[in-house]
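Participant: what's the 3D shape of this:
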Amino acid sequence: MTIDPERLDTVWPRATTRSGGELYLGGISARELAREHGTPAYILDEDDFIARARAWRDALPGGDVHYGGKAFLCPEIVRWLDRLGLNLDVCTGGELAVARAGGIDPARVTFHGNNKSAAELRAAVTWGAGCVVLDSFTELTRLAAIAAEHGVRQRVMIRVTPGVDASTHKAIATGGDDSKFGFSLSAGDAERAIRLVRAEPSLELYGLHSHIGSQLLELDGFTLAARKMTAFATAMDVDRLDLGGGLGIVYRPGDPVPPTPGELVAALQKETGGLHLAVEPGRSIAGPSTVALYEVGTIKGVYASVDGGMSDNPRPAMYGSPYTAILASRTSGAPERAFTIAGKHCESGDVLVRDLPLPADLAPGDLLAIPASGAYQRSMASNYNHVTRPPVVAVRDGRSRVIVRRETEEDLLRLYV
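Facilitator: Next up is the predicted model:
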């Protein structure tokens, strides 16, 4: 029995099915995945990820698609991107190291971040990173000196804060005038930065960049930013514009459905005219492609506690992010009642899903699956309470393989001196 098509298209990886009450991911049952890889685990549908990446690539022929590595990154993902012809953006020295480990051409890597250290900038310059996105005057001076030291003329973009307040959580809105990111357009800082870069022989102005926020579900913010940035780029005689990422995804059935990559690109192209356009999707590729699999450990009143929690998904605690879950390991004829899915950590706020209708006979040992778990979960995971981080398991055509192994207690103890 296939899951309801609406849920399949918007919440679960596209090939997800259910038979006899059991969830199948990439042709493998939830129970089999749990037996082989343990729980909690992130189950990534490889075909789904690749199809979503291709959709972005095909929506912008002649432009540049940079996968936003901060959503989720590992060397195997880098290899997939490389084969697909996508570029990559990274924002720390650690992400830069993962890009190198994945073997991508450094010329296709863009280096972001609001406080890049001298060591990180030096690593980018000496590796040959295609572009560094400048975020402050301090960084501009620092990078110019490092590039000159190594005899390199480094391509750069200027990150511009366009003064657009995106309709999203304040913690992930980045385009307003009070943002920690970029050079203010309204205060004249962006224009000054352009002039300084053009005066530096070790820097080459490659284009302008802006990003207004994440989990955006409407086009208005994107188009307003594109309009303002296009006017500024034209006035400053710049022909390349990177409008960042931010396109949201559906986390629960019935939530608003975001525009498609094609719809967003068409709206941006209408505003940007003949400028060379780049985008940086991350969540919209990685997010829907992965399901988090948990085992129920205890049930106490309305609370069903699982073997993970805020260490593998901090987003509900940080942002109040809504998720859904289903019983993934069996069928049940019991009536539904509301459960709160809690984690195992010593925090009252360690809750993954509140007031979720599940069969009243939910019991220890049952498996729960939470969809839309591919973005900002493994990448934000921690070792709070010294809990080890789950593996990432890629599934495809009835086969599974680990692409990020489960951490062990030995991994944790190895850090101590």
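Participant: make it CA atoms for all contacts and neighbour counts henceforth
Facilitator: OK.
Participant: Do you have the helices of the stretch 301-417 of the chain handy? List them.
Facilitator: Secondary structure of the stretch 301-417 of the chain (DSSP state H, counting those that start in this stretch): helices located at 315-319, 409-413.
Participant: Most tightly packed of those helices?
Facilitator: When you average the neighbours per residue for each of these (mean count of other CA atoms under 10 Å), helix 315-319 leads with a mean of 15.
Participant: Now do it: distance to the chain's middle.
Facilitator: Its chain's average C-alpha position is 15 Å from that of helix 315-319, according to CA atoms, centre = their mean, to the nearest Å.
Participant: hmm, who's touching that helix?
Facilitator: Residues from elsewhere that reach helix 315-319, judged by CA atoms under 8 Å, 6 or more residues apart in numbering: 169, 171, 310, 321-322, 349-353, 376-377.
Participant: buried subset of those?
Facilitator: With burial judged by 16 or more other CA atoms under 10 Å, the buried subset of the contacts of helix 315-319 is 310, 350-353, 376-377.
Participant: re earlier: please produce CSV containing the helices of the stretch 301-417 of the chain, extended by distance to residue 390.
Facilitator: Output for the helices of the stretch 301-417 of the chain, formatted as CSV (distance: least, CA to CA, whole Å):
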stretch, distance to residue 390
helix 315-319, 16
helix 409-413, 12
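Participant: Select, out of these, the one closest to residue 74.
Facilitator: Residue 74 lies closest to helix 409-413 among the helices of the stretch 301-417 of the chain, at 17.6 Å (CA to CA).
Participant: Give me the most central residue, the chain.
Facilitator: By CA atoms, centre = their mean, the chain has its centre lying nearest to residue 71, at 1.9 Å.
Participant: Pull up the gap between that residue and residue 218, please.
Facilitator: For residue 71, the distance to residue 218 equals 20 Å [CA to CA, to the nearest Å].
Participant: just so I have it, where are all the strands in the stretch 1-150 of the chain?
Facilitator: According to DSSP state E, counting those that start in this stretch, the stretch 1-150 of the chain carries its strands in the segments 17-19, 22-25, 28-29, 41-45, 64-68, 87-90, 109-111, 131-134.
Participant: Before we compare anything, build this one as well:
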Amino acid sequence: MSSHEAGALHAEAGHHGPEWLRPPTDVNALMPKLWSSTVFRTDEGSLSFGGVDVRKLAAEHGTPAYLFDEDDFRSRCRAFKTAFEGAEVYYAGKAFCAKAVIRIVAEEGLSLDTCSGGELAVALAAGMPPERIALHGNNKSVAELTRAVEAGVGRIVVDSFTEIERLTAIARQRGVRPKVMIRVTVGVEAHTHEYISTAHEDQKFGFSLSGGAARQAVDQILADDVLELRGLHSHIGSQIFDTSGFEVSARRLLGFQSEIFEGYGRQLPELDLGGGYGIAYTSQDDPLPPADLARNLRKIVEHECAGYGLAVPHLSVEPGRALIGSAMCTLYEVGTTKDVDGIRTYVSVDGGMSDNIRPALYDAAYSATLASRSSQSPAMLARVVGKHCESGDIVVKDEFLPSDIGPGDLLAVPGTGAYCRSMASNYNHAVRPPVVAVRDGASRVIVRRETEEDLLRLDVG
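Facilitator: Next up is the predicted model:
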């Protein structure tokens, strides 16, 4: 798959197939949907990102580096805020959590979804208003729940009976009434990778609707009358391109809300349909615009509420990847190239699975382009790989790149804002790259590059 016109490529370069399997007519062309809105190729052939030539960014900040387009991120936040006017838009901080990003989220009027004590700590340090924070997670510790209660977070999404008991005890001790949502496993099979599909029955998240656990959770919370039950929550998976799964989820959640209304005479005022909205990593991906997504979800909820005779609840959504994913790219330097029996050329860069584990973990597809110059050489089938001691250390499995690419060239991979820096590691004792925010022709480091001293400081011997 390619940032030009290629898709999932055949292993043999000479394969004859549909047009999208063939080399692009212009190897220098950029596909706008894959990149942040400020990216273009300059007259000299290099990429400009946020008004700065990537060659300058590489010289100043080194490679590999995650580049963050602040204006693009802000525009995506505003698009979701506008599309979901009257609803609550939570930025899913697990996609990428940093103080500078959270401050932008707060400034743009969005709320924040956290799923660990660490993410909550960053959110509070960034000055995010606690009442606009939600806390998720399938195994929240007593310490994490206590901190959330003491900080006054707006919503806690409960995920197990043990957690309900823990939170109830904490609330009683402090004489407070935390607002909670119940995460419901609705039995929807999202059309995505098994590891990022989260609403089928056989997995760790939530209370089963079909098995009766969700009803037991409602019974327990309402019987104790310590926690304030605000509504139901569901998250069906990630990298989803249509709303059919959300339609099934909403129908089942609202059917359950109807049962609660009949049993207790009270209607829960909120409904959270989660996130998981996909972005374009390759030419084959076709995500829905926020306005279409919002219109479809509202229509689904309103239709189901009318069918059950319920008032329409206050809707919440949780975009993460859809906000931050395309707002960032990763800049690498090519170290070596290696032709393998005329099948393809391996292009090795100075990063790899330590800064983007997703291809190895999910078989995720990415695109890449020569970033430091343009080329008039013919396209070749390439595989972009990292420098780690794993054959699965692949950054981009199949891509058409100029056949003259070589050591010292810069390579850019779009769409790396979500779950790349968040899941980065020190495998082979690699130091994690910096995150460089770029805006209006200027750059600043918002997460600094790790150093060998950082690694040795933790190794107490």
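Participant: and which of the buried ones among the contacts of helix 315-319 of structure 1 is nearest residue 265 of structure 1?
Facilitator: Among those, residue 376 lies closest to residue 265 of structure 1 (CA to CA), at 23.4 Å.
Participant: So the closest one sits against residue 72, correct?
Facilitator: Yes. Here residue 376 of structure 1 reaches residue 72: they are 6.4 Å apart, a contact under CA atoms under 8 Å.
Participant: What's the match for residue 288 of structure 1 in structure 2?
Facilitator: Under the alignment (TM-score structural alignment), residue 288 of structure 1 pairs with residue 326 of structure 2.
Participant: which stretch of helix or strand covers its match?
Facilitator: For residue 326 of structure 2, there is no host helix or strand (DSSP states H and E).
Participant: Surely it and residue 419 touch.
Facilitator: No. The pair residue 326 of structure 2 / residue 419 is not scored as a contact, 11.7 Å apart, by CA under 8 Å.
Participant: if I look at residue 220 of structure 1, how far off is residue 10 of structure 1?
Facilitator: Applying CA to CA, the value for residue 220 of structure 1 to residue 10 of structure 1 is 21 Å.
Participant: Please pull up the equivalent of residue 350 of structure 1 in structure 2.
Facilitator: So residue 350 of structure 1 corresponds to residue 393, using TM-score structural alignment.
Participant: picking up where we left off before, between residue 220 and residue 10 of structure 1, which one's more packed in?
Facilitator: Higher neighbour count among residue 220 of structure 1 and residue 10: residue 10, with 22 against 13, using other CA atoms under 10 Å.
Participant: coming back round to it: contacting residues for whatever residue of structure 2 lines up with the residue nearest to the centre of structure 1?
Facilitator: Under the alignment (TM-score structural alignment), residue 71 of structure 1 maps onto residue 95 of structure 2. Neighbour list for residue 95 of structure 2: 320-321, 324-325, 417-419, 422 [criterion: CA under 8 Å, 6+ apart].
Participant: Give me the nearest residue to residue 95 of structure 2, chain neighbours excluded.
Facilitator: Spatial nearest neighbour of residue 95 of structure 2, excluding adjacent residues (CA to CA, 6 or more residues apart in numbering): residue 418 at 4.5 Å.
Participant: what number of residues lie near the one you found?
Facilitator: Residues lying near residue 418 of structure 2 (other CA under 10 Å) number 26.
Participant: I'd say residue 99 of structure 1 and residue 72 touch.
Facilitator: No. Contact criterion CA under 8 Å: residue 99 of structure 1 and residue 72 do not qualify, at 11.9 Å.
Participant: Compare these two (neighbour count), which wins?
Facilitator: It is residue 99, of residue 99 of structure 1 and residue 72, that has more neighbours when counted by other CA under 10 Å, with 25 against 21.
Participant: Spatially nearest residue to residue 14 of structure 1, not counting backbone neighbours?
Facilitator: Counting by CA to CA, 6+ apart, the nearest residue to residue 14 of structure 1 once its immediate chain neighbours are dropped is residue 8, at 5.6 Å.
Participant: doesn't residue 16 make contact with that neighbour?
Facilitator: Yes. Between residue 8 of structure 1 and residue 16 there is a contact under CA under 8 Å: 6.7 Å.
Participant: burial measure for the corresponding residue of structure 2 for residue 35 of structure 1, as a count.
Facilitator: Counting by TM-score structural alignment, residue 35 of structure 1 corresponds to residue 59 in structure 2. For residue 59 of structure 2, the neighbour count with other CA under 10 Å is 9.
Participant: Just give the number of residues close to the closest residue to residue 212 of structure 1 other than its chain neighbours.
Facilitator: Among residues not flanking residue 212 of structure 1 along the chain, residue 175 sits closest, at 3.8 Å (CA to CA, 6+ apart). By other CA under 10 Å, 24 other residues sit near residue 175 of structure 1.
Participant: residue contacts, residue 175 of structure 1?
Facilitator: With contact set as CA under 8 Å, 6+ apart, residue 175 of structure 1 has these partners: 161-166, 181, 210-213.
Participant: hmm, which of those residues are common to structure 2?
Facilitator: Contacts conserved in structure 2 for the contacts of residue 175 of structure 1, using both residues aligned by TM-score structural alignment, their matches' CA atoms under 8 Å: 161-166, 181, 210-213.
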